[in-house]
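A.B. asks: This is a predicted model, with the sequence first.
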Amino acid sequence: MTNTITSSSHVAVQARDVHGNVHVQYPNPAPPVPRQLPARRLFVDRERITAYLDQAWAVRHGPLWVGVEGPSGIGKTAVAVEWAARHAWPNGCLHADLSRTGPEAVLRGWLHALGHPHLPEDPAQVEALWRTLTADKHLFVLIDNATPEDAAVLFPVGDECAGLATAQAQLWGLVAHGGRCIHMPPLDPQATTALIHGLLDDPPPTPVLETAVATTGGLPLAATLTAAYLAEHTNPRFTPQEEHVTAHVDRLLDALPDTTARAATYLAMHPGHLTNPCTAALLDVVPEEAARVLAALTETGVLQRTEDDRWSVHDQVRPALIQRATTDDRVQGVGRVARYYRLRSAAVEDHLNPWRYRIDNEAAGLARNAQREQGTVWFTTEGEALAWADAELPTLLPVVAMLADLLRPEAWQLADLLGTYFNRRRPLEVSRPLFAASLRAAQELENPAAVGIVHRRLALVAETPEQKLEHAQAALDAYEAAEHRAGIATGHEGLGDAYLDLGDIDRAVWHLRESVRLHGQRGHRRGLFMQLRKLAEGLSAQGTHGQALELVVRAHRTQAGLEVPDRYQMARSASALIEVSLAHAAEEDRVLTVGERSALLMIAQTGVAQMSEDGALHRQAQMHEKVATLTTDPEHERSELHAALALHEQLGHPDASRVRSQLDVLSS
């Protein structure tokens, strides 16, 4: 008998004696409503545009989609943030900058923020899940540096939703998708004066103010920097040569304390959004001092802050900051960016899969030493580790691209260290270009082992079986050139996977046998267990079910006998054991005995419980299906299939349609 009690915090369940297999399921807490927009700033002279948006909102016949064009620094993002703040968005406000990441990574991040941690691998299904989720939401989305095509994918589709996209030009294509487009003009002198007045407690004399206004060119960013300069100088001087934002930045930093001005040049080396821990690492200071620097630079307008406690350097400001840095400071700043992401990524991987084979084995030790020196622990749970990588995903691509351009080894090390994360989340639109940049760096640095690991990563995210085979072969070639024994073993595994996908079972089995042999020679029991299971699956596909069953039983026992079992891999071996057992019985034209069925059913139910505890929803759904296959009770079968269907639908996984069809057959 199975009893399931689902409770909430305001319901108490009391019992004297509880017997049987009782599970208490606690509902997951609702995720916080995302509020990702940059902070509101002093706002002047955009009434015509906000009135236009109000009118468009009032007469819409569906979601409001608008493109806002204008030069950098003109205030496009500010007007979008201001208009959004004047309306209620019960389901949240989302923001992305496409100059730093791709649309698929953005969608995955947004879906995580809205409470969907487990997402399908197929980008088309991620987009479909986004449309499904937003169809009945009241949501605002802001996309900076967008194209019409990207905006059409990322905008929400619900009638109570609005999406605004910004770009310097060429957003008129949104009209073809049912949207609108407006152009942002510069501020007129009166509005610029009002903005500077509003930012200063004591405005300067009129002649000085008029000269200052004339140097801004009507750009709100320049006006903000000018106000900061005026606040620091009682007798300011403006010359025609200082009519650009760069000159304003120079004057502004000259007025700041040397340590703060130098900190600004370090932060400019970071190509994405900054957090307080990242800032502390880049400046080599404690978090409290990092917070002070971030606040000072935000107040002056050098940095922009978002509502989720992240900061970024404005695109117009970054070149001026980097230009001020010495060569040594630039090298040291980039080095600190690289070290921060390398060590944090190593800590993430240590939580997700401490047993995985890596080329960059040194990083895990460095990460542990850094935490001991700081007297802190970066991640205490697997969930925290995943959450950090999810949040940093939009920044990882520009960071790796920068490191690859500079031919730094961290470009390939990050691809290596985050292997398990990328396998779990499958953010293909980020991982493919990220791995490509990593490969370029590994090749330029003439590191064949690194070339092998990155080709292995590319094989796992390949778009076609042919591309997968090409990368898998290149990985094995590189490992053999490096005489890297562990790599050669995993290289044969990759080729076995590729040939299985292509349907060339004989070649697949040969390479998987070779992988088993090499892992056995190395005495790597975890690797051997995984290769035995894969070889068993290949043999079963080949029709050699008896030998496949022997191997998968051995694999399952090997894993169970490890001092610290990997429960996720145990569930995979359990699934393979059940499939091979059923195929072997069918080959012998017999049904499973009561004992065999009972033993397999217990293995499947154990897998369901373990995957539920670990939050591996897709694997949990598959184990529910295995229970349904093995049970002889029709009601139990339907119950397990309904449980599997609910999980597949939660993930947006294509297996949902197959399970739904099975339920339809049972009901007919």
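C.D. replies: Okay, I see it. Please read all numbers here as calculations on a predicted model, not as lab measurements.
A.B. asks: going forward, measure contacts between C-alpha atoms and count neighbours the same way
C.D. replies: Will do.
A.B. asks: how much space between residue 334 and residue 391?
C.D. replies: 21 Å (Cα to Cα, to the nearest Å).
A.B. asks: So for these two, which residue has more residues nearby?
C.D. replies: Counted by other Cα atoms under 10 Å, residue 334 and residue 391 do not tie: residue 334 has more neighbours, with 23 against 15.
A.B. asks: residues of the helix or strand that that one is a member of that come out buried?
C.D. replies: Assessed by DSSP states H and E, residue 334 sits inside helix 327-352. Within helix 327-352, the residues that count as buried by 16 or more other Cα atoms under 10 Å are 329-330, 333-352.
A.B. asks: For that helix, name the packing helices and strands.
C.D. replies: Applying 3 or more Cα pairs under 8 Å, 6 or more residues apart in numbering; DSSP states H and E, one finds that helix 327-352 contacts helix 258-267, helix 276-283, helix 362-374, helix 382-405, helix 410-417, helix 419-425.
A.B. asks: ok now it, how far from the chain's centre?
C.D. replies: Relative to its parent chain, helix 327-352 has a centroid offset of 18 Å by Cα atoms, centre = their mean, to the nearest Å.
A.B. asks: how many other residues sit next to residue 459?
C.D. replies: The number of residues packed around residue 459, counting by other Cα under 10 Å, is 27.
A.B. asks: residue contacts, it?
C.D. replies: By Cα atoms under 8 Å, 6 or more residues apart in numbering, the contact list for residue 459 reads 467-472, 494.
A.B. asks: which element is it on?
C.D. replies: Residue 459 belongs to helix 448-460, assigned by DSSP H and E.
A.B. asks: can you give me how far the one helix or strand residue 214 maps to is from the chain middle?
C.D. replies: Using DSSP H and E, residue 214 sits within helix 206-216. In terms of Cα atoms, centre = their mean, the centre of helix 206-216 is found 45 Å from the chain centre.
A.B. asks: structure B:
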Amino acid sequence: MYKKHETRGSEVERRKTFGSGLRDVRIARGLSLTELAARTHYSRAHLANVEHGRRAATTELAEACDNALEADGELLALIPRPRQSDSQAAVTRPAQLPAAPGRFVGRRTQLSALDAVSEKADRLSIATVHGPPGVGKTTLALYWAHREIDRFPDGQLFADLRGHSGHQSPASPAEILEDFLISLGLTPADVPSTEEKRAALFRTMTHDRRILVVLDNAVSSDQVRPLLPGAAGSTVLVTSRVTLTGLAVRAGAAQLALAPFTSDDSLRLLQEIVGSRVDDEPAAAQAVLDRCGHLPLAVAVAAERIAAHPIRLSELAEDLAEERQRLAALASDEDADVRAVFSWSYRALPTAAARMFRMLGLHPGKEISVPAAAALADIPLDKAAQLLHALATCHLVEEAGRDHFWLHDLLRVYASEQALAVDAAQEIERAQARELSWYLDTAAAAGRALEPFRPPTSDTALPGYAEAFAWCERELASFPAVVGLALRIGRPDLACQLSQALFSYFHLRKPWTIWERTYHLGLEAAAKLGDPCLQADMLTGTGLVALGLGSPESGRDAFRRGLDLLENEGEPTRSAWCHIGIGLAYADMEDVSMAKSALERGMVIHRDQNDQHAESVALVHLADLCRAEKHTEDALRYADRALSLCRSIDDKYGEGLSLYQLGTTYLAAGMLDDALHRLEEALSVQRAAHDDKGQADTLWALARTWIARGNSTMARCRLEEAATIFERRGDPAEAVVRASIANLEEGTTH
């Protein structure tokens, strides 16, 4: 019979040798890991992890291995046993975990992360799960704890630290320690009187014990630190609405951020509760989930409401559609009332942070920058940044990159409710007006930077072209909401001015859907003001969008409406833009005669007004018409004149377009070297100007030029680049370019 020599030393030393002891016995018995796995019914991988110290052995595993290897209790002896504390009290095996969650979906990444943290057998493992209210932190912690309960044979301790509680103040460490010590076998009379002595005794009583401690709803690192056991191989799992940075820095805790569900996991939870009714109304189900913001608590409340009442998913979706009623529709008992859960975090905020949170509820978009928040709250930038970071620490907002933060939809609704309840109507109006003015000033400055040839309309300055473009890109999704807010609060003047200020960026970037939504709101605002010039400006924008979306008739009609409005206004420049728009529409409709007539009329007016930018636009499009008609000399003359004008006023967008026009004209005429030269010039200028659409068009033209020169490798390279940009923009031209790639491959193959 194999006997391992008895080792001396502490229980910690003996437990550390279990893996190597198991390996020694197994090898001595001539068994492979696979054979041992078959005898013990544990997986080969798990046994390998135990042998190498990556996983701690349970008493049950040790007993199974001892029996399988006929080790006569030697392996089982390497597993520590509960023993008397220093006070001679009998240490019991606590089992305090609340019941496991009845339903659990998703979170595979987070579960794996917790597994990785707790696998360190030679140290105390600590993990914190932090995230916004209602995101499912406790559910995740309890699910994982129950799943891994066999790994902690010496017991499980649980405490609600009441960090954000509706009725009670946060629990003191001394209070929790008293409960833990009694659970471990002490009588109340034996519990020391001070927190320090209780913490020291707790560490002593948990020394050499492999236990799990779940600390739910912590408010700070200081609240948690005295509750850490003294046992290597034990795990502490903490949940909190705040980021417990101190615990990470001083105790080495791993931090795990929890976000709302993915769309798939939200749907899975809804299906588990509601059943087949989800399949009967898939669109309504998606609407419900979207309006819950995929927040697990909100999804669960919504699902239980459907399951418990004979209502259709479409009815609930309709109830949730109105933002002001959304939180009321997601009310259940207080523990599962979304509004109540949010309130526990809000009520704990200092006064200044609470006001900032309320102000954020007035912001019309999901994401907000520090300067916009500062304008809303009427405070300095550094103070706004400080308050936003404080709100992010307790997950009432989330960081979305440098100097930007976002609110979950339901939290934004709650913040808005609080603003309406606490702040005077005049203060709310002033806050919204301040933010709108900030957007207008900054958008006007961005337009000036993107088109420096235009006269300045704002005292605000952005550092340069790249910074202006980056600001517009970051704020792009908010533009329709901001213009809509101006309209809602009775400031149609601001709605029109902001739409006008964004024209330079929209024309450069061509985000068709957002441009269309913004300008339709601007048109509504201009109509409220009864201003024909502003209406014409908005119609010019909507007309260009219609052309971009492939509806030339709609575009022509918009330009004509604008022209009619301007008939008696004495606005030659605005009228000339309408004529150019009509010309572009007719060009898309392949009516060359009408297109040329309208473009020439617009060009003459702009020339008379000495508007070099506008004249260059007309010239470029006249060149395009001439090229299509194979009037090469006229096309080159128009494009050269446009290029000269654009360079004289530093119009980078126009310069790229003029060079593109020259290149495609040379290509059509078979002058391939000149075509390559001009198109490469165009591409360089367009990249510097961030002209996505222009780059894609130029790359496509370069590909056609390389095909004409017989270089399929270069052609394919340019086609792939063009297709990538068109795909990113959602441009239907992608399909044509992909077809060109397929044709090129077919031709190359043969």
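C.D. replies: Alright, I've got the coordinates. Since this is a predicted model, take the numbers as computed values, not measurements.
A.B. asks: And the TM-score between them?
C.D. replies: Scored against TM-score structural alignment, normalised by the length of the first structure, the superposed chains reach a TM-score of 0.59; 465 aligned residues with a Cα RMSD of 4.6 Å.
A.B. asks: Quick check: closest non-adjacent residue to residue 191 of the first structure.
C.D. replies: Nearest residue to residue 191 of the first structure, sequence neighbours excluded (Cα to Cα, 6 or more residues apart in numbering): residue 45, at 5.7 Å.
A.B. asks: just to revisit the earlier point, how about the helix holding residue 214 of the first structure: buried residues?
C.D. replies: In terms of neighbour count (16+ other Cα under 10 Å), helix 206-216 of the first structure has its buried residues at 209, 212-216.
A.B. asks: Same question for stretch 219-237 of the first structure.
C.D. replies: Using 16+ other Cα under 10 Å as the test for burial, stretch 219-237 of the first structure gives 219-231.
A.B. asks: do stretch 196-206 of the second structure as well
C.D. replies: 198-206.
A.B. asks: which residues of the first structure does that stretch align to?
C.D. replies: Aligned by TM-score structural alignment, stretch 196-206 of the second structure falls on no residue of the first structure.
A.B. asks: Off-centre distance for that stretch?
C.D. replies: Computed by Cα atoms, centre = their mean, the separation of stretch 196-206 of the second structure from the middle of its chain amounts to 43 Å.
A.B. asks: what's the answer for stretch 111-120 of the second structure, then?
C.D. replies: Centroid separation between stretch 111-120 of the second structure and its chain, computed with Cα atoms, centre = their mean, is 26 Å.
A.B. asks: Check stretch 178-195 of the first structure too.
C.D. replies: 34 Å.
A.B. asks: Next, the buried residues of it.
C.D. replies: Across stretch 178-195 of the first structure, burial judged by 16+ other Cα under 10 Å covers 179-184, 186-187, 191-195.
A.B. asks: Also stretch 516-531 of the first structure?
C.D. replies: Across stretch 516-531 of the first structure, burial judged by 16+ other Cα under 10 Å covers 516-520, 525-531.
A.B. asks: Show me these that map onto helices.
C.D. replies: 516-520, 525-531 (DSSP state H).
A.B. asks: that older thread, dump the buried residues of stretch 219-237 of the first structure to TSV, plus distance to residue 287 of the first structure.
C.D. replies: As requested, these are exported to TSV (distance: Cα to Cα, whole Å):
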residue	distance to residue 287 of the first structure
219	33
220	31
221	28
222	30
223	31
224	27
225	26
226	29
227	29
228	25
229	27
230	30
231	28
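A.B. asks: contacting residues for the closest residue to residue 300 of the first structure other than its chain neighbours?
C.D. replies: Residue nearest to residue 300 of the first structure in three dimensions, not counting chain neighbours: residue 228, with 5.7 Å by Cα to Cα, 6+ apart. Contacts were defined as Cα under 8 Å, 6+ apart; by that measure residue 228 of the first structure touches 252, 300-301.
A.B. asks: For the stretch 51-200 of the first structure, just list every one of the helices.
C.D. replies: With DSSP state H, counting those that start in this stretch, the ranges of helices along the stretch 51-200 of the first structure come out as 76-85, 103-113, 123-134, 148-154, 189-199.
A.B. asks: about what we covered before: need the winner for burial among the helices and strands packed on helix 327-352 of the first structure.
C.D. replies: helix 410-417 (a mean of 28; mean count of other Cα atoms under 10 Å).
A.B. asks: Counting by contacts, list what that helix packs against.
C.D. replies: Here helix 410-417 of the first structure touches helix 327-352, helix 382-405, helix 428-444, helix 448-460, going by 3+ Cα pairs under 8 Å, 6+ apart.
A.B. asks: how about TSV for those helices, with distance to residue 372 of the first structure added?
C.D. replies: Formatted as TSV, these follow (distance: least, Cα to Cα, whole Å):
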stretch	distance to residue 372 of the first structure
helix 327-352	13
helix 382-405	18
helix 428-444	30
helix 448-460	29
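A.B. asks: Show me what residue 563 of the second structure lines up with in the first structure.
C.D. replies: Under the alignment (TM-score structural alignment), residue 563 of the second structure pairs with residue 476 in the first structure.
A.B. asks: Residues contacting stretch 477-487 of the first structure, please?
C.D. replies: Counting by Cα under 8 Å, 6+ apart, 357, 448-449, 451-453, 476, 488, 491, 518-519, 522 sit against stretch 477-487 of the first structure.
A.B. asks: What is the most widely separated pair among the residues you listed?
C.D. replies: Among these, the pair separated by the greatest distance (Cα to Cα) is 451 and 522, at 21.8 Å.
A.B. asks: hey, where'd the strands end up in the stretch 251-400 of the second structure?
C.D. replies: Taking DSSP state E, counting those that start in this stretch, the strands of the stretch 251-400 of the second structure run over residues 254-257, 367-369, 398-399.
A.B. asks: Which stretch among those strands approaches residue 267 of the second structure most closely?
C.D. replies: The closest of these to residue 267 of the second structure is strand 254-257. By Cα to Cα, the value is 21.5 Å.
A.B. asks: which helices and strands sit right next to that closest one?
C.D. replies: By 3+ Cα pairs under 8 Å, 6+ apart, strand 254-257 of the second structure packs against helix 108-118, strand 125-130.
A.B. asks: could I get these as CSV with distance to residue 525 of the second structure?
C.D. replies: CSV is the format used below for those (distance: least, Cα to Cα, whole Å):
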stretch, distance to residue 525 of the second structure
helix 108-118, 48
strand 125-130, 44
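A.B. asks: Please identify the most buried of these.
C.D. replies: Ranked by mean neighbour count, these are led by strand 125-130 with a mean of 25 (mean count of other Cα under 10 Å).
A.B. asks: between that one and helix 108-118, how many degrees?
C.D. replies: Counting by axes from the mean of the first three to the mean of the last three Cα atoms, to 10 degrees, strand 125-130 of the second structure lies at 150 degrees to helix 108-118.
A.B. asks: Show me how far strand 125-130 of the second structure is from its chain's centre.
C.D. replies: The chain centre lies 23 Å from the centre of strand 125-130 of the second structure; the measure is Cα atoms, centre = their mean.
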